[in-house]
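# would you be able to build a 3D model of this:
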Amino acid sequence: MNPHAQAAAVTNRQIKTGPIMAALLVAGFVGLFSETALNIALGELSQLFAIDATTVQWLATGYFLTLGILVPVTGILMQKCTTRQMFITAILLMIIGTVLAATAPVFGLLLAGRVIQAAGLAINLPLTQNVIFTIFPPHKRGAAMGIMGLVMLAGPALGPTLAGLILDTLSWHWIFLVTLPFLLFSFIFGLAYLSNVNEIRKVSIDAASVILSTIGFGGLVYGVSVAGDIGWTSWEVMGSIVIGIIALILFAVRQLKMEQPMLNLKAFSYPLFVLGVLMSFITFFNMLSLLVILPMYMQMALLVTAFTTGLLLLPGSLLNCVLAPMIGRMFDRHGPKAVITPGTMMVVIGYAAYSQFGTGTALWLIVVTHIVMMLGIGMVLASVQTNTLSSLPRQYYPDGIALTQTVQQVAGAIGIAVMVSLMSARQSSYLADTANDAAQAAAAGSSLVLKIGLLLAVVNFLLSLFLKKPEHQQAAK
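The predicted structure follows:
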């Protein structure tokens, strides 16, 4: 076993990994649950606060925008601040944001609460991955990341279902209030068990890099997020995207020239890392857009209620939760290709079935297809992240985590914006060319974007064929 693995094993024996994982993952689940849970209440909130649909959509856009801006900064913060400082800051931000949103009398305070919530999650997600890669040796990381993958998948997937149940029985305030006990649990467990496991370095925060990163990722996420409402050809959208891309290019050039960069882009010199980033982008692009498109199809084409939609999609999410630890152990035992390639194939099968659905599709067929799809995504999601980060030397972990988390959030924002826009355009085109049948139009729109998802899933399958276990892990083994 190499020195890094030995150090990690020693650390693993000295600290209680179970309570630490519980503290970090419960907070992560709450943050990712909050990412999608409020979407089902946007119509009600629009009427309540007397605002238009474009304005109320900022409750979702602002969340993504905050994640896209702040996640890249966490790479250097994890080197500058202790693990406990980062954790306490993250949980306090989430608690403050949740309380502010739950008690907001006006829309502005509700939006501010959402932004503060997202700021806490932007710290928590990279911190959790960094802690996992520090306290677990390589041969146990797959199982640990499998649990994190469960959280990253279950949080957004269960959000609309649980929020629908809450709205049917209580007010929208409870979408926030119900999460407070879990955040308090996470805070108490973290204070009691989480120790400082990261290496503190004397690094300075470069103001120019922070500004370029904020403009770059913020402009890109903002542009694609509002494109569905104001059009992809509007000056606001095109200007935001172009300015974002230019800022990202300048940011990358600056990082490569700095002795101590905010984000060390040398991580991209490792082929397995680049391959993993590409697969992560496609996975999150498809996954987060599917979580929006599929319920839209079921409610608009099949005329199923929002709550029933959530119940029909629940078995796939629950099965993934049950199997996540087993998938992680399979990754540890058999390596990436034995888990990820079959997973990508299951996603291809799921999309192939979805793309053929119409207005007369049986509900049981949707449930079965969703189970196949979620199991495939579960096999890909955490395993790709584990192999991607394991391909880097230990000193690049904070940078690699910040880069992969940023790519995932940006991919999700782009995926939702692009797929919803294409679905809406196809619906409008269908209604203009044929009879005024809204259900058929919704089916035609969803079929188009699901075929695009199928194409991307095939690309991911082909990329998975080039995966292998990092050489330094093979040598350690």
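# contacts, neighbours, all on C-alpha from now
Noted.
# for stretch 38-47, list every residue counted as buried.
Judged by neighbour count (16 or more other C-alpha atoms under 10 Å), stretch 38-47 contains these buried residues: 38-42, 45-46.
# one more to put side by side:
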Amino acid sequence: MTQTPPGEHQKPLQSQVSHSDAPGTKKSGYLWIIPVLISLIGAFMAILDSSIVNVAIPTIMNVFNTDTSTVEWVVTIYMLALGVVVPLSGWLGDKLGFKRLYIFSLLSFTFGSLLCSMSWDINSLIIARVVQAIGGGMIMPTTMAMVVRIVPPGMLGGGMGIFGIALLVAPAIGPTLGGYLVEYINWRWIFTINLPIGVLGSLLSYFFIPDFPSSEAGRFDVGGALTSATGLFCLLLALSKGNDWGWTSEPIVLLFYTSAVMLGLFVYLELTQENPLLDLRVFRYPTFSLANFMVTITTVGLYAGIFYLPLFLQIGRGLGAMETGLVMMPGALVSGVMMPIVGFLYDRVGPKVLSVSGLLFLSFMTYLFHYLSIDTPTSTIVMWMALRGLGMSFANMPAQTAALSVIPPELVGRASAITNIITRVSASFGIAVLTSIMNRREVMHAAHLADNITSTNPMLMDFWSQVGSTTGVAPEQAKSLGLLYLQKVISLEAFVRSIDDIFIIAACFTLAGVIPAFFLRKGEGRRRGTVLE
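As a prediction, this is how the structure comes out:
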């Protein structure tokens, strides 16, 4: 008797179609692209919202007459709520069906956007962001699970390539669109713009996304839900506030301790439960484990460009949010164009060649950014960003596709939730660590540059004289003005050098991802795309 491989159980009769009717064959062509593109609406909105809100923070602070520490919760609470709801998406998808869950998530996100646009003070806005995150947190893993189930055998790379457009393009469009809306219309429109798109996306999803029959979800894992929610909430809060509160401060240490205890208990519960909230046994698939390990490492490098280059452009070069978005956009557009192409190549050559070559090229391009200076031409930065975007498309998509390609269909929802959690925690961890390093390096560079300012330095004596002759003030006043100017120059130069150091570290992290990439393989024998008839 031939034993059925793990995860390759007989699917329900209602979700089976003959091979001749399967999407991707000559009879049905590429009809699967339509529902995949429609599902992209929600994913694009959820990712776009994360970057578009940051632009409006100064305006919101002024409108509601609040301080920086309070207004930061508009961003922080959204991230924390995401960490709480993402683990629930797999079980809910099995219980309700992924189409129903997707539409519910999209409508919840849209309703939360409506509440945000109508907020009357900072507290109401923060509460509305929680409602928005309930939908936004489940959109991404649910979309990934639907794409994997819709796309036919042998075309998963193409489907995930289309899905990857939202991952890389939306973060770059956010600052540009947000800057325009805040500057020329009204800050509330960063939320209002979601309303017609969300409603349209829900209607299109209802008519064009195929039904995913609900499966036996089993009893709800209350213990797993509580421990994962508490653990992830404490971990993400500690990572987001560590630089502000101090990494050794009592609140941060307590948060890390609570997180470690709760996540440890969560792992124990999930491995001993008959029906766990997140089936951690998916890590027994080597490709899934290696791909997520690779994502954990490379996310640090990927977010260096997304997070620290805008800092350089806005603080170092004095650009506004909209102008910064325009500089970043060519790189995102290159990634968006290349994603489906990389997906096409994945279906033919597998993930290893694409991931290794992409990571090597991305490491090199990330390293080039350590040559940034105040005088670097904008055209050079745009060219580097475009080439770096090319590397990101090769480095990112094949690993995520390979991770899900080896997972049995009935576990895809849980696996996509795990992958989403790993990506979010890795991003928060990377930004926290790199920001801490940047702050230390900035202080070191400032001290080193300040050592050259001495009363015996002949160049400084000439500089005082030039200041005095230019301004026509007394020598002592000229010296004071000159010192004030030099302090600003030193502060700016130290900041730029610290950014340069970050790109070297990010390049090393990205390069480290090459090792697990060598062992990635393409999942074989998966039966995908059987929900379309």
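# for the buried residues of stretch 38-47 of structure 1, which one is nearest Met78 of structure 1?
Leu38 (29.7 Å; C-alpha to C-alpha).
# what's the distance between that closest one and Leu290 of structure 1?
Separation of Leu38 of structure 1 from Leu290 of structure 1 (C-alpha to C-alpha, to the nearest Å): 17 Å.
# and Asn320 of structure 1, what pairs with it in structure 2?
Alignment note (TM-score structural alignment): Asn320 of structure 1 maps to Ser335 of structure 2.
# what about that match, helix or strand, and which?
helix 321-349 (DSSP states H and E).
# repeat that for Phe207 of structure 2.
Judged by DSSP H and E, Phe207 of structure 2 forms part of helix 194-208.
# contact partners of that helix?
34-35, 38-39, 41-42, 45, 99, 103, 106-107, 109-111, 113-114 (C-alpha atoms under 8 Å, 6 or more residues apart in numbering).
# ok, then the element right after that helix?
helix 222-245.
# for that next one, packing partners?
helix 73-85, helix 250-272, helix 412-450 (3 or more C-alpha pairs under 8 Å, 6 or more residues apart in numbering; DSSP states H and E).
# and Ile190 of structure 2, how many neighbours does it have?
By other C-alpha atoms under 10 Å, 25 other residues sit near Ile190 of structure 2.
# likewise Phe307 of structure 2?
13.
# the helix holding Ser335 of structure 2 vs structure 1, average distance?
Here the mean offset of helix 321-349 of structure 2 against structure 1 after fitting is 1.4 Å, by mean C-alpha distance after the TM-score superposition for structure 1.
# continuing past that helix, what's the next helix or strand?
helix 351-368.
# tell me the angle that next one makes with helix 321-349.
If you take axes from the mean of the first three to the mean of the last three C-alpha atoms, to 10 degrees, helix 351-368 of structure 2 sits at 150 degrees to helix 321-349.
# identify each buried residue in the following helix or strand past helix 351-368 of structure 2, please.
Downstream of helix 351-368 of structure 2, the next assigned helix or strand under DSSP H and E is helix 378-405. Across helix 378-405 of structure 2, burial judged by 16+ other C-alpha under 10 Å covers 381-382, 384-405.
# then stretch 213-224 of structure 2?
Counting neighbours by 16+ other C-alpha under 10 Å, the buried set in stretch 213-224 of structure 2 is 213, 217, 221, 223-224.
# residues contacting it, please?
Taking C-alpha under 8 Å, 6+ apart as the rule, stretch 213-224 of structure 2 contacts 15, 91-98, 266, 269-270, 275-278.
# one more pass at 10 Å, please.
12, 14-15, 87-88, 90-100, 228-230, 262-263, 265-270, 273-278, 410, 531 (C-alpha atoms under 10 Å, 6 or more residues apart in numbering).
# map Ala23 of structure 1 onto structure 2.
Match for Ala23 of structure 1 (TM-score structural alignment): Ile38.
# give me the nearest residue to that match, chain neighbours excluded.
Ser205 (6.4 Å; C-alpha to C-alpha, 6 or more residues apart in numbering).
# what's the separation between the residue in structure 1 that the one you found lines up against and Gly316 of structure 1?
In structure 1, Ser205 of structure 2 lines up with Gly190, judged by TM-score structural alignment. For Gly190 of structure 1, the distance to Gly316 of structure 1 equals 31 Å [C-alpha to C-alpha].
# before we move on, the earlier item: quick check: the match of Asn320 of structure 1 vs Gly178 of structure 2, distance?
21 Å.
# and Trp73 of structure 2, by the same measure?
18 Å.
# looking at those two, which is more packed in?
Gly178 (27 against 17).
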